[in-house]
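Visitor: Compute the structure for the input listed below.
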Amino acid sequence: MNREEANMIGFEIVAYAGEARSQLLDAINCAKEGKYEEADQLIVDANESIKEAHNTQTQMLAQEAAGESVEVGFIMVHGQDHLMTTLLLKDLTQHLVTLYKKG
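Guide: The predicted structure is shown next:
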């Protein structure tokens, strides 16, 4: 996989993770306002976006595991950073929504 292909995967991961991040932050705000069903749906939607980001990431991992050389640049690192921080935000969001529900 050349750098251009890896960059495209990186951009895709950034897009999906960024979408999930926005949904999770919206979920926190909804829970804060007492809109629990909407918050729960936003978390479900965010999980779908995270799944897409993970699937995209897995494509690259599978190619490298198969022995293909992969040129990783800063865009891919940026994508990985977005995905990992979004996964952390997902865990925190679930806890915060639960706390708001217990109010």
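Visitor: make it CA atoms for all contacts and neighbour counts henceforth
Guide: Will do.
Visitor: need the contact list for the spatially most central residue of the chain.
Guide: With distances taken as CA atoms, centre = their mean, the chain has Ala17 as the residue nearest its mean C-alpha position (3.1 Å). Residues in contact with Ala17, defined by CA atoms under 8 Å, 6 or more residues apart in numbering, are Ser49, Ile50, Ala53, Gly79, His82, Leu83, Thr86.
Visitor: now the other sequence, so there's something to compare against:
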Amino acid sequence: MNMEEQVMQIILHSGNAKSTAFEAIQVAKENDIEQANRLLEQANDELSNAHKVQTFLIQSEIRGEKVETSLLLIHAQDHLMNAITFKDLAGEFIALYEKVNHYSIS
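Guide: Below is the predicted model:
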């Protein structure tokens, strides 16, 4: 896989993670906390895939291989960091919906 393909993999998996985390929030809003947590795990898996590619690029640079910094790579890093933050916040929203739904049912 060439550099551009690796960078696109980071963008792809990060985008999938963010979309899935957003879907998890929507599902939690409908009081399906179990499904929301499953979706959050899927988002985590996508982030793990993106992180593996990122780690490979970092290790390549450590080995002395030239990893060219490009606008596309910076864009991919931005996507990954935003997806991680969004997934973390989605977890907080899901916990909050779970609490609210629990108290409104009791």
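Visitor: if we can go back for a sec, which helix or which strand is home to the residue nearest to the centre of the first structure?
Guide: Per DSSP states H and E, Ala17 of the first structure falls inside helix 3-32.
Visitor: ok, longest helix in the second structure?
Guide: Using DSSP state H, we find that the single longest helix of the second structure is helix 71-105.
Visitor: the inter-axis angle of that one versus helix 3-29?
Guide: 10 degrees (axes from the mean of the first three to the mean of the last three CA atoms, to 10 degrees).
Visitor: circling back to that earlier point, ok, of the contacts of Ala17 of the first structure, which come out buried?
Guide: Taking 16 or more other CA atoms under 10 Å as the criterion, what is buried in the contacts of Ala17 of the first structure is Ser49, Ile50, Ala53, Gly79, His82, Leu83, Thr86.
Visitor: per the alignment, the fourth one corresponds to what in the second structure?
Guide: The pairwise alignment with the second structure assigns Gly79 of the first structure to Ala76, based on TM-score structural alignment.
Visitor: Report the secondary structure state of the aligned partner of Gly67 of the first structure in the second structure.
Guide: Gly67 of the first structure maps onto Gly64 of the second structure when the alignment is built from TM-score structural alignment. Assigned by DSSP: H, G, I helix; E, B strand; the rest coil, the conformation of Gly64 of the second structure is coil.
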